[in-house]
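J.: Kindly generate the corresponding structure for this input.
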Amino acid sequence: MTRSVSRSTGDVRPHRSSTRLVVWAAVLTSANVVADVVIGSPMMAMPQLLEHFDTDQAAWLNASAMLAGAIWSPLLAKSADVYGKRRVLVATLLLACAGALVCLVAPNSWIFLGGRFLQGAAFAAVFLTVALVMQICTARRAMAMVGLVTSSSSIVGIVEPFLTKPIIDAFGFRGVFAVAAVLAAVAAVGVRLVIPESPVRSAARIDVVGALLLGVGLGAVLAYISLGADRGWLSMAPLLVVGLVALSSWTFHVLRIAEPVIDIRALAGPILLALVTLILAAGSFRSMLQLVGLVAYVPSELGLGYGLGDGEAIATLFGAANLGIAVGGIGAGWLAGRIGPAWPLLAGIVLGAAGTFAMVAGVSAPPLAIACSGTLGIAAGAIGASGYNVATSLAAPERQGTTAGLVSIVVALGSVVFTIAGAEVLKASRVPDVIADGAPVSTAAGVHVYIALAGLLFVLATIPAFTLARSSRRPTRTAQRTG
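T.: A predicted model of the protein is given here:
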């Protein structure tokens, strides 16, 4: 049986200083910026990476860090509950720094992928900051802080492309990894010096075997889904087999031990509803971002019934989405401290559905598309922040790290699965011999079916979300009071 152990760290005292809260938020947001940079920035240097390593495997270079994050997450989440959230967050950032340095000097693609595997640990930064906030702040302030630290990094995402491109032009792809290493090191020092350690620990042992089986299983299945469309589903089948065998072994392993890394026997009731909600809603939002990025490069002059130009609106479209994420996440966190997180979660899903269905007209009208992109961003920010708040508020304090990690895993799973499914819809409806900006395009009917399916995911997500909201109560947990 897992026991909760509360330890006095000497750092945690009941402060009410708004200045301290602002500093904490800034430092924790910097950790999440590292995660965004690790996942997103190398994509801007993909042509240079492919040329340097003399490969055409863009999918592997692109997806490697996200897949590594799925492998790292179960182990890091459980370790955070046992050894302390701050300690594991610092270790995670240092791993990301080491990985960036490996990528910086990698002489071949295999060593580069090893560096990306280390960098992928940064994927855990988001849920580790959430779990840490939930234990160093009062319940009301914690929920607002979660919205702030999970969404504010999106503001950086608005300007990041404009900052990264000059670095790539001046230093090549190595500039991206040099910046990533510096950011990770600075964030690690900031967390260690400024953020107090979480006072609640679990006395459970780390189920290393279970963590490895789950991580390998998730990583292999996600790799199959991510890469199968480009390299052939049949040729990638061994990955799927490895993933299914690992996940089956993990399931059998979990049922035989008392303290698994994730106890599937406890995944019932409200926590299961929350996870189902998030996998549907996150998948819909990510798939819509993919569509926005595609139609932005389709000129309306092609006469396909949709199109937003030659890419001139892409920065504005994604800038609106990133700004919306910040607004939605911060707003949902503020509301969660007053009415609970379940209602903002439902509101975000409803807003996401509205923005998605409005894109039926938006794919041929740039101003409406920008408005829809911003709306979807607000929905995504609210869903992300509220999802973490709902799940962690349902978990015992000694399991909040594991629970936050589980949220990140299902969000990644939903994002990969439904994004690939959407891509297959577009592939099945391609217009023969029509190319826009070097890529094949789909029919208007295919685009509209894509949007309808994404909207349907949002509609389905409202069912468990509404059930959660109806049964929810305002948060009253006051175990830790430092905020």
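
J.: From now on I want contacts and neighbour counts done on CA atoms only, so please keep to that.
T.: Noted.

J.: Can you show me the helices along the stretch 151-300 of the chain?
T.: 153-171, 173-194, 208-231, 237-254, 269-295 (DSSP state H, counting those that start in this stretch).

J.: With distance to Thr129 as extra columns, can I get those helices in a markdown table?
T.: Converted to a markdown table, the helices of the stretch 151-300 of the chain look like this (distance: least, CA to CA, whole Å):
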| stretch | distance to Thr129 |
| --- | --- |
| helix 153-171 | 12 |
| helix 173-194 | 10 |
| helix 208-231 | 20 |
| helix 237-254 | 27 |
| helix 269-295 | 19 |
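
J.: I'd like a version of those in a markdown table, one that adds mean neighbour count and distance to Met44 as further columns.
T.: Output for those, formatted as a markdown table (neighbours: other CA atoms under 10 Å; distance: least, CA to CA, whole Å):
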| stretch | mean neighbour count | distance to Met44 |
| --- | --- | --- |
| helix 153-171 | 16 | 7 |
| helix 173-194 | 21 | 9 |
| helix 208-231 | 21 | 19 |
| helix 237-254 | 18 | 27 |
| helix 269-295 | 23 | 14 |
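
J.: which stretches of the chain form strands?
T.: 4-6, 200-202, 430-436, 439-442 (DSSP state E).

J.: returning to what we had before: of all the helices of the stretch 151-300 of the chain, which lies closest to Gln119?
T.: Among the helices of the stretch 151-300 of the chain, helix 173-194 comes nearest to Gln119, with 9.2 Å by CA to CA.

J.: roughly how far is the closest one from the heart of the chain?
T.: The chain centroid and the centroid of helix 173-194 are separated by 19 Å under CA atoms, centre = their mean, to the nearest Å.

J.: With stretch 209-227 instead?
T.: 16 Å.

J.: try stretch 190-207
T.: Counting by CA atoms, centre = their mean, stretch 190-207 comes out at 22 Å from the chain centroid.

J.: one more to put side by side:
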Amino acid sequence: MKPGATLGGLCLATTAYSVLQSLVVPALGVFQDELNATPSATAWLLTAFLLSASISTPVLGRLGDIYGKRRILIAALTAMSLGALTSALASDLPVMVAGRVVQGLGGAVFPLCFALVREHLPAPGRPRAFVIISTVMSVGGAAGTITAGPILSLLSSRWLFLIPAMVSALAIIPVILLLPPGERAPLNTRIDWYGAALLATWLGLLLLAISRFGSPGWHWPLIGATILAPVWWRGQRRADQPLVDLRTLALPTVRATNAATLLLGFGMFGSWMVIPLLVAEKFDAGPTVVGLVMVPTAVGNLLIMRVYRRLTARQGPRAALAAGIAIAGLAYLALAVGHQTLAQVCLGILVMGAGIGLAFAAVGALVVEAVPSEQTGVSAAVNTVMRTVGGSLGTAVGGSVLTWSPGESSYTTVLLLYAAALAGALCCAIRVPRPVTVYGGPAEARTGTA
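T.: Prediction:
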């Protein structure tokens, strides 16, 4: 099978998920009016998707390692299509939210695509494939945000689900035709369902507490997560076939990269909430203008692709991760002190997009290349969850600062907080051992032992 055909199938699958992830966000107010719901109830269209994606991603990643990543990728795309169709046909909010829960199973698409790159593409072509998939993820997300307005104007809100449903269904075809079937794990390999249930419970409680931060009773889910997380950790250490091999997570490269991803997600996702609010409030911009202002994020990703390929070829993904974090951090600092004009904001977003694109392409490469091939799915999935948790924290903290201290100065404070988070991420990136990429050998030879 030609590498280009394999990569093309993975890119279409990534496009389906990235569009689905972002297309609904600008239309929350519309759904609130159509379904006669409260803002807090409508927010569950996002919360349910986030919880489902975060909980299911590690489990589906592990299932991919056992039963074949191609097979699980097809299942995830099918769930996305059926879930989107359910939401499109829903006549009330609970059914629409239920559809979003099913759509969340698509959260495994991105890490599975990275793991399939490691599995099927030759070593020299992997860095290029990693950055292309990351760029497609960013451009697809931006396209979803931008096209939501025209879709609402020309069609109806239900097409925000119908279009992703069709794209997800179409993405299944090239995955089946173009991706070669992978090897299955030995017959005696099994999944730790007890560990999966515990992980889903405490991680769901943690994200629920973060999403409800500051509201009455938000601390109860946090207490539950604090109690259950150590129980899960001890169970994984004792299990013969754990859901997540903690020894793999303790490898120096994986450990440092996951820590950097958590802090990088804090700044990245948080800024995607704060910057649109800043543009809307300061420049009295509507949804279409706000969406267009965020386009430079995707442009920055596209422009940085060639730089990533050259940098990783010479110095490896560790250097790309550090450089990307530093660029994004400087962009946040520039935005914090200079956001008086739309031109300044757009320039800052352009630089930020380039830095984040560079960093996240390196993150995926570092993780999947550092672990044994039979653990790439679950390891990439855990890294994705770290990004989601970091993003949830960044959004919650940024929203709280803007609520407690309204005014333009609060935006400066939040952007400085995100810059500080990226400074911490840079410290973690520097801790990644080098060399970290020697294709074809055991993980320990590349990363050192835990």
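
J.: Any idea which of the helices of the stretch 151-300 of the first structure gets closest to Ser442 of the first structure?
T.: helix 269-295 (9.5 Å).

J.: Now do the closest one: which elements does it pack against?
T.: Applying 3 or more CA pairs under 8 Å, 6 or more residues apart in numbering; DSSP states H and E, we find helix 269-295 of the first structure packed against helix 342-362, helix 366-394, helix 400-428, helix 444-471.

J.: at 7 Å what do you get?
T.: helix 366-394, helix 400-428, helix 444-471 (3 or more CA pairs under 7 Å, 6 or more residues apart in numbering; DSSP states H and E).

J.: residues contacting Gly355 of the second structure?
T.: Neighbour list for Gly355 of the second structure: 324-325, 327-328 [criterion: CA atoms under 7 Å, 6 or more residues apart in numbering].

J.: What's it aligned with over in the first structure?
T.: By TM-score structural alignment, Gly355 of the second structure lines up with Ala379 in the first structure.

J.: Excluding sequence neighbours, find me the nearest residue to that match.
T.: For Ala379 of the first structure, ignoring the flanking residues on the chain, the nearest one in space by CA to CA, 6 or more residues apart in numbering is Gly348 at 4.3 Å.

J.: which of the contacts of Gly355 of the second structure also appear as contacts in the first structure?
T.: With both residues aligned by TM-score structural alignment, their matches' CA atoms under 7 Å, the contacts of the contacts of Gly355 of the second structure that the first structure also has are 324-325, 327-328.

J.: tell me the most buried of the helices and strands packed on helix 269-295 of the first structure?
T.: helix 366-394 (a mean of 27; mean count of other CA atoms under 10 Å).

J.: Can you find the partner of Ile66 of the second structure in the first structure?
T.: With TM-score structural alignment as the criterion, Ile66 of the second structure matches Val82.

J.: thinking again about what came up before, return the residue of the second structure aligned against the residue nearest to Ala379 of the first structure.
T.: So, by TM-score structural alignment, Gly348 of the first structure is matched to Gly324.

J.: Kindly provide the distance from that match to Ala260 of the second structure.
T.: Distance of Gly324 of the second structure to Ala260 of the second structure, computed by CA to CA, to the nearest Å: 11 Å.

J.: With Trp202 of the second structure instead?
T.: 22 Å.

J.: again with Leu85 of the second structure
T.: In terms of CA to CA, Leu85 of the second structure sits 36 Å off from Ala260 of the second structure.

J.: who's in contact with the closest residue to Ala469 of the first structure other than its chain neighbours?
T.: Leaving aside its chain neighbours, Ala469 of the first structure sits nearest to Ala342 (4.7 Å; criterion: CA to CA, 6+ apart). By CA under 7 Å, 6+ apart, Ala342 of the first structure lies in contact with 386, 390, 468-469, 472.

J.: Would you agree the residue nearest to Ala379 of the first structure is in contact with Ala382?
T.: Yes: the pair Gly348 of the first structure / Ala382 is scored as a contact, 5.2 Å apart, by CA atoms under 7 Å.

J.: just the strands of the first structure: most buried one?
T.: Most buried among the strands of the first structure, given mean count of other CA under 10 Å as the contact rule, is strand 200-202, at a mean of 23.

J.: Show me what that strand is packed against.
T.: Applying 3+ CA pairs under 7 Å, 6+ apart, one finds that strand 200-202 of the first structure contacts strand 4-6, helix 58-83.

J.: Format these as TSV; extra columns: distance to Val254 of the first structure.
T.: Putting those into TSV (distance: least, CA to CA, whole Å) gives the following:
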stretch	distance to Val254 of the first structure
strand 4-6	20
helix 58-83	13
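
J.: closest to Cys137 of the first structure out of those?
T.: Nearest of these to Cys137 of the first structure, taken as CA to CA: strand 4-6 at 15.0 Å.

J.: What span of the second structure is that closest one aligned with?
T.: Under TM-score structural alignment, there's no match for strand 4-6 of the first structure.

J.: go on, stretch 116-130 of the first structure?
T.: Stretch 116-130 of the first structure covers residues 100-114 of the second structure once aligned (TM-score structural alignment).

J.: Show me how far the matching stretch is from its chain's centre.
T.: Put simply, stretch 100-114 of the second structure sits 9 Å off its chain's centre (CA atoms, centre = their mean).

J.: Straight-line length of it, end to end?
T.: End to end - CA to CA - stretch 100-114 of the second structure spans 24 Å.

J.: returning to what we had before: run a quick neighbour tally on the match of Ile66 of the second structure.
T.: 23 (other CA atoms under 10 Å).

J.: Return the distance of it relative to Leu101 of the first structure.
T.: The value you get for Val82 of the first structure to Leu101 of the first structure, if CA to CA is used, is 29 Å.

J.: now Ala258 of the first structure
T.: Taken as CA to CA, the span from Ala258 of the first structure to Leu101 of the first structure is 39 Å.

J.: quick one, which of these two is more surrounded?
T.: Neighbour comparison, Ala258 of the first structure and Leu101: the larger count goes to Leu101, with 23 against 13 (by other CA under 10 Å).

J.: quick one: contacts for that one?
T.: 177-178, 181 are the contacts of Leu101 of the first structure under CA under 7 Å, 6+ apart.

J.: Serialize these to CSV and add fields for distance to Thr138 of the first structure.
T.: As requested, those are arranged in CSV below (distance: CA to CA, whole Å):
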residue, distance to Thr138 of the first structure
Phe177, 37
Ala178, 37
Ala181, 33
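
J.: Closest to Ala25 of the first structure out of these?
T.: Here the nearest of the contacts of Leu101 of the first structure to Ala25 of the first structure, counting by CA to CA, is Ala181; it sits at 21.1 Å.
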